[in-house]
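Engineer: what would the 3D arrangement of this be:
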Amino acid sequence: MLCCLNPDCLNPQNPDGNQYCHSCSTPLIPLLRGHYRVIKVLSDEGGFGRTYLSEDMDKLNEWCVVKQFAPKVRETSALKKAVELFQEEAQRLQHLGEHHQIPALLAYFEQDNYLFLVQQFIDGQNLLQELQQGITYSESQILELLLDLLPVLKFIHDRGIIHRDIKPQNIIRRRSDGRLVLIDFGSAKQLTATVHTQLGTTIGSHGYTPIEQMQDGKAYPASDLFSLGVTCFHLLTGIRPSKLWLQQGYGWVNSWQQYLHNSARNGTALGDKLADILDKLLQIDIKKRYQSADQVMRDLKNQPSQLPEPSTLLTDSTTIYSPVPLKLVNQKLKKRLLINAVIVLLALGGTWYLQYIPQLITKSSKSSYQPKTLKGHASDVNSVAFSPDGKTLASGSDDKTIKLWNPVTGQEIHTLKGHFEWIWTVAFSPDGKILASGSKDKTIKLWNPTTAEEIRTLKGHTEGITAVAFSPDSKTLASSSLDKTIKLWDLATGKQIRTLEGHSQPVAAVAFSPDGKTLATGSWDKTIKLWDLATGKQIRTLEGHTKLVLCVAFSPDGKTLASGSKDKTIKLWNLATGETIRTLKQHSDKVNSVAYSKTLNNVILASGSNDNTIKLWNPTTGQEIRTLKQDSGYIYSLAISPDAQTLASGGSADNIIKIWPLSYF
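Structural biologist: As a prediction, the model looks like this:
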């Protein structure tokens, strides 16, 4: 097989002998730079390009890994910074690859307007894969891990490199000799380099990243040692540190041993020696933590110091971090703590953004009600939607599938497959005959929800589909896209009616008014636009949000529009005047979804946020009615059943959907 090197190709595998890709018609390259035969895609680098498994034909078909750099970003400054990061990774590998437990850099070159980096292929499994296969780590295995990896950390730290992202996924057990290999230096930084780049991101992974790296973007050898300690905890207990971190912030590390005792993997205490070492690795206060790999190895081996104590990299002016649970951290610090930003330039159009740690909810005891959980997706749930009769719930996921559920029993009815990339949005037609799904693969698919068969595929957008909405008469579909446009489709023919242009950034949300005469669209350009559907002309632009607009919803009477934003607020707009009625400010992170429900007695507005909460509001008074809190994770999408009795939420927490009975609240 031969792999197409067009990073946007949806089906890049080609049989030998093809000159052009059967999927995208791109000319195929039999040997990259005359040496490397690219065989298959190993991973998509989230907007940077792709990583491929390849053969080096000059080395008796030896396996190697080819990283392609093809950032989908147009902004000059962002592109320049992305190129710099890729070049820095090559330079790091060139200097570090001499160590036998770090992949060697084999080549770095440009071809056909793309940059390529070729690395040594490590044959083996990473430690997360071992965990997922049920492997249990004993105390002796953790000791062996530390003795194997600490010399590697000493090697990189002595050369002024901080890895910044040590976790089980980035540690591979080499099949040939069982040694551990540290991979993925794409997040590493020179010790003296500033981390707060013009794109404003921190680097690391939820739960594994120490507080100094998460809060201020500063990393030291002791920062990698904290991540190593968390990795040991994960391997011993099987408990994901990210889940504990989202629930408690850094408070969980003060009582980490209780999770060891309670774990089904290991019911006995560690020996005092290893427990003390892990305690010191997991100190929140960096000054109380081990400062070097040498110090840890000395304690492991019970050897007296043969080296002078290294001076801490912290100065007298450096902030000291108090090891206390998140709920006791002062309010100012809470606001400054930052969740790791993942580089997904394709999905975010070159914007690296910051998330804030969710705050603990202490509202009424009813917020502790445990909702029903629907399990089945293998990745994040980005969108949920009820059918008009309320008997079916649809969900779209990063696992490229749509699932149909019975919301009463929680049973899965169908799984719909056909998209090649993440599914970002799903919606039912008001007559219940069609389910629409929009994907990162730039297509919209229409499905028969009864038979689970695909009706047709709508193509026309040049970037991923962010949202879809049906007109009240079920005759028209509106779609919004990262390509900055909105398209209207005739559902009877599948043909485009028109394209609406006017936003200067990707369009994230779209909604029809109840009378079907007006369309509202929300964009990353911080504005909301209202469109006359009869003419396709703009009616007005609503301005007031200070960051990306991520969701919009019309009130049942069509007189008010609600919008949610990355600025952590919800705005209610008077559609007759275009003025803001009020701003709701109780969320502590970006608002991903808003939805109205109406009963005979009242109207409720629901909002879902990255702060791990759903809030119910009285839109007339602006008063918060209730806060519903998930166990962990972001909330990406909300849907309220037609009878206003049930709320469904989808997000990043364990790839599940929650069903909340609104009548309870």
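Engineer: drop to CA atoms for contacts and neighbour counts, all remaining ones
Structural biologist: OK.
Engineer: what's the distance between Asn14 and Thr450?
Structural biologist: For Asn14, the distance to Thr450 equals 35 Å [Cα to Cα, to the nearest Å].
Engineer: how about the contacts made by the closest residue to Glu624 other than its chain neighbours?
Structural biologist: Leaving aside its sequence neighbours, Glu624 sits nearest to Trp617 (Cα to Cα, 6 or more residues apart in numbering; 4.5 Å). Under the criterion of Cα atoms under 8 Å, 6 or more residues apart in numbering, the neighbours of Trp617 are 604-606, 623-626.
Engineer: among those, name the buried ones.
Structural biologist: In terms of neighbour count (16 or more other Cα atoms under 10 Å), the buried residues within those are 604-606, 624-626.
Engineer: nearest to Leu53 among these?
Structural biologist: Nearest to Leu53 out of the buried ones among the contacts of Trp617 is Ala606 (Cα to Cα; 45.8 Å).
Engineer: all helices of the stretch 301-450 of the chain, in order?
Structural biologist: In the stretch 301-450 of the chain, helices defined by DSSP state H, counting those that start in this stretch lie at 331-336, 345-348, listed in chain order.
Engineer: most packed of these?
Structural biologist: Counting by mean count of other Cα atoms under 10 Å, helix 345-348 has the highest mean neighbour count of these, with a mean of 18.
Engineer: re earlier: among the helices of the stretch 301-450 of the chain, which comes closest to Leu458?
Structural biologist: In this view, the helices of the stretch 301-450 of the chain are compared for proximity to Leu458 by Cα to Cα, and helix 345-348 is the closest at 20.1 Å.
Engineer: using just helix, strand and coil, how would you label Tyr636?
Structural biologist: Following DSSP: H, G, I helix; E, B strand; the rest coil, we place Tyr636 in the strand state.
Engineer: mind checking how far the closest residue to it other than its chain neighbours is from Ser383?
Structural biologist: By the measure of Cα to Cα, 6+ apart, the closest residue to Tyr636 outside its immediate chain neighbours is Gly651, 4.7 Å from it. Taking Cα to Cα as the criterion, Gly651 is separated from Ser383 by 8 Å.
Engineer: surely Lys400 meets Glu421?
Structural biologist: Yes. Lys400 is within contact range of Glu421, at 5.5 Å (criterion: Cα atoms under 8 Å).
Engineer: re earlier: so between Asn14 and Thr450, which is more surrounded?
Structural biologist: Asn14 (19 against 14; other Cα atoms under 10 Å).
Engineer: the residue lying closest to that one once chain neighbours are set aside and Val65: what is the separation?
Structural biologist: Spatial nearest neighbour of Asn14, excluding adjacent residues (Cα to Cα, 6+ apart): Leu2 at 5.1 Å. In this structure, Leu2 and Val65 are separated by 15 Å, where distance is defined by Cα to Cα.
Engineer: compare with the first, here's sequence two:
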Amino acid sequence: MTAHTVKGASRLRTWAVRGEAGHERQPDAPASTRALHDFPVRARALLGKSYGEGQLPSTLSPDGTTLAYPYDEVPSGSSFNVVLQELRDGKPEHRLVDLGGPKRGSAEALAFSSDGRTLAVSRRAGEGRSAWSIDIVDVAAGKKTRTVKGTGGHWLALGGTGDDLVLVTSSGDRVDPRTGKTHQRALGTADLTDVAFSPDGQTLAVSEPDGIALWNHEATQRSGRLPGPDEVSDGQATRLRFSPDGRSLAGVVGDKRVQLWDVPSRRKLGGLLPGVEAELLDVAFDERGALHLAGDRVRSHTMSLDPNELADSICRRVHRPKNLTRAEWKQNVPGVPYREVCGGDE
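Structural biologist: Have a look, this model is predicted:
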């Protein structure tokens, strides 16, 4: 798994959240995180019109070697471009992909296919369904292959590979990237806040107001449901991320906390977990099952999900060798029955 964070005013740093040969770990990086490389980008592009100051609508290819983001400086009458920033022989190079006239608006969301060969770019020029469009890009050729009008969303997910791709949007649409055929509201009429495919492409997770709907790999049939947060005020989950084996799902709730689910049993794994002392921008699992959190002021925070390691971490956090009080347990491990973990008396 890879993640990227802003470094300074005009660079993006890419991190590996699993060990990768050939890259030396930085002295200040967490033990399970490796700084791979910096992508220089234009400072202006980092302002990210779509999601607010300081946030860039962008996406990394699954292998972490290609960063895609919109090129915001569009002179009047010229084409809108997306930048493909790539690493070749350890050095970053970029290509501009012409997506046509700027009247269709700037990018709201981008998504790579699992094989990294296809990129989808959702654009919006105003309000209403007719203002949305999606550009399909052949990454190797660096060319737009199709524009699908009348569909799009703040979140995209591409499932499948090669000629068997399926594209879904947070507007609830299902799109065939090859033909451009769109099934509007195929995922229902609910207000969706994120969509994500499992690593093997067999399960689609869709965040709805009252929980997470699970769909088959073609996004044509519901296969199950995961319960939502206990309190309606917590809001819907965003930044849905599957574990590498597809058995666990993580989501950010209320911009500050994390909910975990066990996908096979369709159950929540405990209550909401505290995130970082900042707005949570993304989460990712590594191959060992640990969860990595990134916030607007926190580069990377690692949260072990092993019960014994989690208990030890809590004991260290409260600086005591004896057992947690029931109040401390409820605060640190919400939704999990109390048990003695630190040794000694309460």
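Engineer: quick one: common contacting residues for Gly651 and Ser383 of the first structure?
Structural biologist: Overlap between the contact sets of Gly651 of the first structure and Ser383, as judged by Cα under 8 Å, 6+ apart, is given by 636-637.
Engineer: picking up where we left off before, got JSON lines for the contacts of Trp617 of the first structure, with distance to Lys559 of the first structure and secondary structure too?
Structural biologist: Output for these, formatted as JSON lines (distance: Cα to Cα, whole Å; DSSP: H, G, I helix; E, B strand; the rest coil):
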{"residue": "Ile604", "distance to Lys559 of the first structure": "15", "secondary structure": "strand"}
{"residue": "Leu605", "distance to Lys559 of the first structure": "14", "secondary structure": "strand"}
{"residue": "Ala606", "distance to Lys559 of the first structure": "17", "secondary structure": "strand"}
{"residue": "Gln623", "distance to Lys559 of the first structure": "19", "secondary structure": "strand"}
{"residue": "Glu624", "distance to Lys559 of the first structure": "21", "secondary structure": "strand"}
{"residue": "Ile625", "distance to Lys559 of the first structure": "22", "secondary structure": "strand"}
{"residue": "Arg626", "distance to Lys559 of the first structure": "24", "secondary structure": "strand"}
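Engineer: pick the one among those residues closest to Arg298 of the first structure.
Structural biologist: The shortest separation between Arg298 of the first structure and any of the contacts of Trp617 of the first structure is 53.4 Å, and it belongs to Arg626 (by Cα to Cα).
Engineer: correct me, but that closest one touches Asn618?
Structural biologist: No. Under the criterion of Cα under 8 Å, Arg626 of the first structure lies out of contact with Asn618, with a separation of 9.8 Å.
Engineer: which secondary structure element contains the spatially most central residue of the second structure?
Structural biologist: Nearest to the centroid of the C-alpha atoms of the second structure, with distances taken as Cα atoms, centre = their mean, sits Arg239, at 4.5 Å. Arg239 of the second structure is located in strand 237-242, with elements delineated by DSSP states H and E.
Engineer: what span of the first structure is that strand aligned with?
Structural biologist: Counting by TM-score structural alignment, strand 237-242 of the second structure pairs with residues 591-596 of the first structure.
Engineer: the matching stretch vs the second structure, average offset?
Structural biologist: Per the superposition on the second structure, stretch 591-596 of the first structure and its aligned residues are separated by 1.3 Å on average (mean Cα distance after the TM-score superposition for the first structure).
Engineer: now do the strands in the stretch 51-200 of the second structure.
Structural biologist: In the stretch 51-200 of the second structure, strands defined by DSSP state E, counting those that start in this stretch lie at 59-60, 66-71, 81-88, 91-98, 106-112, 118-124, 132-138, 143-149, 156-159, 166-169, 174-175, 182-183, 194-197, listed in chain order.
Engineer: got TSV for those, with distance to Asp234 of the second structure too?
Structural biologist: Formatted as TSV, the entries for the strands of the stretch 51-200 of the second structure read as follows, by distance: least, Cα to Cα, whole Å:
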stretch	distance to Asp234 of the second structure
strand 59-60	27
strand 66-71	30
strand 81-88	35
strand 91-98	39
strand 106-112	24
strand 118-124	27
strand 132-138	29
strand 143-149	34
strand 156-159	23
strand 166-169	23
strand 174-175	28
strand 182-183	31
strand 194-197	16
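Engineer: of all those strands, which lies closest to Ile314 of the second structure?
Structural biologist: strand 194-197 (30.7 Å).
Engineer: so after the closest one, what's the next helix or strand?
Structural biologist: The helix or strand immediately downstream of strand 194-197 of the second structure is strand 204-208, counting by DSSP H and E.
Engineer: touching that next one from outside, list them.
Structural biologist: Where contact means Cα under 8 Å, 6+ apart, the residues beyond strand 204-208 of the second structure that reach it are 190-198, 212-217, 219, 236-238, 240.
Engineer: go with 6 Å
Structural biologist: Contact partners of strand 204-208 of the second structure, identified using Cα atoms under 6 Å, 6 or more residues apart in numbering, comprise 192-197, 212-215.
Engineer: stretch 159-167 of the second structure too?
Structural biologist: Residues outside stretch 159-167 of the second structure that contact it (Cα under 6 Å, 6+ apart) are 157-158, 174-176, 201.
Engineer: among those residues, which one sits closest to Val283 of the second structure?
Structural biologist: Ala157 (16.0 Å).
Engineer: tabulate the contacts of Trp617 of the first structure (CSV), appending distance to Tyr664 of the first structure.
Structural biologist: Formatted as CSV, the entries for the contacts of Trp617 of the first structure read as follows, by distance: Cα to Cα, whole Å:
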residue, distance to Tyr664 of the first structure
Ile604, 14
Leu605, 16
Ala606, 15
Gln623, 19
Glu624, 16
Ile625, 13
Arg626, 11
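Engineer: of those, which pair is most distant in space?
Structural biologist: Using Cα to Cα, the contacts of Trp617 of the first structure span at most 11.9 Å, a distance reached by Ala606 and Gln623.
Engineer: so what's Leu119 of the second structure closest to, chain neighbours aside?
Structural biologist: Distances taken as Cα to Cα, 6+ apart put Phe112 closest to Leu119 of the second structure, at 4.5 Å, once the chain neighbours are dropped.
Engineer: can you find the partner of the one you found in the first structure?
Structural biologist: When the structures are aligned by TM-score structural alignment, the residue of the first structure matched to Phe112 of the second structure is Phe470.
Engineer: any idea how far its match is from Lys433 of the first structure?
Structural biologist: Phe470 of the first structure sits at a distance of 11 Å from Lys433 of the first structure (criterion: Cα to Cα).
Engineer: so for the two, which sits in the more crowded spot?
Structural biologist: Comparing Phe470 of the first structure with Lys433 by other Cα under 10 Å, the one with more neighbours is Phe470, at 26 against 15.
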